[in-house]
Structures are given as structure tokens and as C-alpha cells.
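Trainee: Below is the structure, and that's it, no one-letter string:
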């Protein structure tokens, strides 16, 4: 017997192509509030999200080009990558000083927020894809996001409308017992 949550998660997919439609800030705020319920040891909230719309996406493309040291057609192609969606949401691990919560665990909390937000966006009818890449942690990309020394960029959620031509996700089912084992004693 399935549940609506189990069914929604089972139907989740990444949309590599989205339309120019995107949720507005007012629609995003309650989704961010709900995503903040992700597991967070110590309730540090070691994350933040940055909206990139309009010219901010072009600035990110320029940072990609600067980090790659390209020019000509290759630079133009790279600069256009952030323009594939009208809304990008940068996911930032904003590490806090803590004696009991190591940085890797804080990064996991930030990733949990991003994943929950992607599920919530899809549930609201938006297409989402979490993108990373070779330029994610370069100096020019860090600078364009205004990251502090204690922060790391985990990637971007590319968000837009779901195209009419979108095909259903094709991911072969897995055998859960291959991934859920018991501690050998």
C-alpha cells in the first residue's frame, strides 16, 4: 500500500530541459521554510540559498568562463549554461563553528535542504535539476556568489516549467536488499 509521499518520491525525476516559467519569490518562501525541516544535528542551519534570476545568471556564466580561461565559441557556450533555466537556486553549505557537528555533517544538512526543496518544487509542479560541475568551487564562481571563507557551494537547482514534451523518467528499479544490509556480527 503506497502513500502519497512514497508515490511522489518514487515519481521524482530530474528535468534537464525546462521552460522559461519559474516560481516567484512568494511561492519559494514557504517551500524553503518546509525544506528547513531537513535533518540538522545541533539545529545549526548550516546552509543558505541564493536566487539567481535575470542578469545574475549571465554573471554566473561570465564566472564560468573566467574560471575556465576560455574565449571564442567555447566561452559563449559555457557562458550560456546558467541561462538554461529562468531560476537557479545556489545551494551553499554555510558552515558554523561547532565542537559537536563536523563540517561534513553540516554539508550533509545543506544537501538535505536542497533535496527536500527539489522534491517540494516538483510537487508544486516545477521541473528541477540539481547541477554541479567543474566550475562549482572555483574562485570566480565563489566571488560572484559572495561566499564567505566558511562557505562552500554545493551546486544549483535549475528550476522552470515542465515542457509538454518531457518524457517520463527512466531509471531502472534497484533491488533494495543490495543497498540495505545488516551489520555483520
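Mentor: Arrived safely, thanks for sending. Everything quoted here is computed from the prediction, not taken from an experiment.

Trainee: When you work out contacts or count neighbours from here on, use the C-alpha atoms and nothing else.
Mentor: Fine.

Trainee: Can you name the residues that contact the most centrally placed residue in the chain?
Mentor: Most central in the chain under Cα atoms, centre = their mean is residue 157, positioned 3.4 Å from the mean C-alpha point. The contact partners of residue 157, taken as Cα atoms under 8 Å, 6 or more residues apart in numbering, are 88-91, 114, 118, 128-131.

Trainee: same question, residue 39
Mentor: Residue 39 makes contact with 109, 112, according to Cα under 8 Å, 6+ apart.

Trainee: here comes the other one, which I'd like you to weigh against the first:
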């Protein structure tokens, strides 16, 4: 299953419910987490919350007219967006980058779990992720950084298999 994982840039308007997400989040929380700090959190955006994000993106980009309309519509590409937040903790032993890696690990694990359940998922980010209006739209604390969103929905019946060029694993796994 993992070897066939692909991103789905287009999804249908079906999405897992909050109760369906809870056990997946519980499993995703099993990623390696030095110090067991749990330096992450996830935020569900559905319905009008997605429109609010679109408005914040428009404000952050400073665009108007048709450009603003296109940008405001981006969060509407999926019925469910899951914001991935690095929620950094004070620690003398666990560096900030390591805490961010845990948050990214949770997001990736969750995307694999959602795909295994038959959902289409795509992790999206971009230049507006770390802007103040987008930060504020998510109600993030000063110690938190948005890493992006998992766009989640049904897999379209006409979805084509993902194509990813195979790698030679020996090029990426070396010995010291």
C-alpha cells in the first residue's frame, strides 16, 4: 500500500467525519517523538472555516479582483483540510527542528493512514503558510508554526494511477 501512495490534487466532496479521524490521529501520534513532547496539533477546517482561510490568504497576498477570487477558492478544493501545526515546547534537550520533524511525521503518517482507508490526500503548503493573516486565521500561538494542510476527500472514479519515477535505493542509502 505505501509503495503505491500518491497525492491526489483533485478529490470529491466526500470526507471522513471527525469521529472517523480520531482513531487515525491516535495511530499517527505513534511516530518517533524524542522526549515525548507531542509538539504538534491538527486543526480541522470544514465549511466556512475554509472560506475564512481563503480570505486570510487573499489578505496575506494583497491581491484583488479575479486573482483574489482564485486564491480565495483554493481552500475549497476539498471538503476537509487538516492544518498541520508544529506546536513547539520549551525543552533543553529537544531542538526546535526535531519538534518540527515530529509534526511533519505525524502529518505524513496521517496521510498514509487516510490513503489506506481509501481517501484522497494531498499535502499543500506554499508562500502564504507562514504569513500573519494565515497564522491568525488558525488561532496559532506565538510558539506555533503552520506547516501546511492535508487536503482530504474522496478519490475520483476517473483518477489515474500516480506515476513516480523509481529510484535506485543504493543512491540514497550509503554507509559511513
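Mentor: Arrived safely. All values derive from a computational prediction rather than experimental measurement.

Trainee: Pipe the contacts of residue 157 of structure 1 into JSON lines and attach neighbour count and distance to residue 64 of structure 1 per row.
Mentor: Converted to JSON lines, those look like this (neighbours: other Cα atoms under 10 Å; distance: Cα to Cα, whole Å):
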{"residue": "88", "neighbour count": "28", "distance to residue 64 of structure 1": "15"}
{"residue": "89", "neighbour count": "19", "distance to residue 64 of structure 1": "16"}
{"residue": "90", "neighbour count": "22", "distance to residue 64 of structure 1": "14"}
{"residue": "91", "neighbour count": "22", "distance to residue 64 of structure 1": "17"}
{"residue": "114", "neighbour count": "28", "distance to residue 64 of structure 1": "22"}
{"residue": "118", "neighbour count": "26", "distance to residue 64 of structure 1": "24"}
{"residue": "128", "neighbour count": "29", "distance to residue 64 of structure 1": "21"}
{"residue": "129", "neighbour count": "20", "distance to residue 64 of structure 1": "18"}
{"residue": "130", "neighbour count": "20", "distance to residue 64 of structure 1": "17"}
{"residue": "131", "neighbour count": "16", "distance to residue 64 of structure 1": "13"}
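
Trainee: Tabulate those residues in JSON lines, adding columns for secondary structure and distance to residue 41 of structure 1.
Mentor: Formatted as JSON lines, the contacts of residue 157 of structure 1 follow (DSSP: H, G, I helix; E, B strand; the rest coil; distance: Cα to Cα, whole Å):
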{"residue": "88", "secondary structure": "strand", "distance to residue 41 of structure 1": "27"}
{"residue": "89", "secondary structure": "strand", "distance to residue 41 of structure 1": "23"}
{"residue": "90", "secondary structure": "strand", "distance to residue 41 of structure 1": "22"}
{"residue": "91", "secondary structure": "strand", "distance to residue 41 of structure 1": "18"}
{"residue": "114", "secondary structure": "helix", "distance to residue 41 of structure 1": "16"}
{"residue": "118", "secondary structure": "helix", "distance to residue 41 of structure 1": "21"}
{"residue": "128", "secondary structure": "strand", "distance to residue 41 of structure 1": "27"}
{"residue": "129", "secondary structure": "strand", "distance to residue 41 of structure 1": "26"}
{"residue": "130", "secondary structure": "strand", "distance to residue 41 of structure 1": "24"}
{"residue": "131", "secondary structure": "strand", "distance to residue 41 of structure 1": "26"}
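
Trainee: list the ones among the residues you listed that structure 2 also has?
Mentor: Retained contacts for these in structure 2, judged by both residues aligned by TM-score structural alignment, their matches' Cα atoms under 8 Å, are 88-91, 114, 118, 128-131.

Trainee: I'd like to know which of those residues is nearest to residue 68 of structure 1.
Mentor: Proximity of these to residue 68 of structure 1 (Cα to Cα) peaks at residue 131, which lies at 17.2 Å.

Trainee: Map the closest one onto structure 2.
Mentor: By TM-score structural alignment, residue 131 of structure 1 lines up with residue 124 in structure 2.

Trainee: and the gap between its match and residue 89 of structure 2?
Mentor: Using Cα to Cα, to the nearest Å, we find residue 124 of structure 2 at a distance of 25 Å from residue 89 of structure 2.

Trainee: can you check residue 75 of structure 2 too?
Mentor: Distance from residue 75 of structure 2 to residue 89 of structure 2, counting by Cα to Cα: 29 Å.
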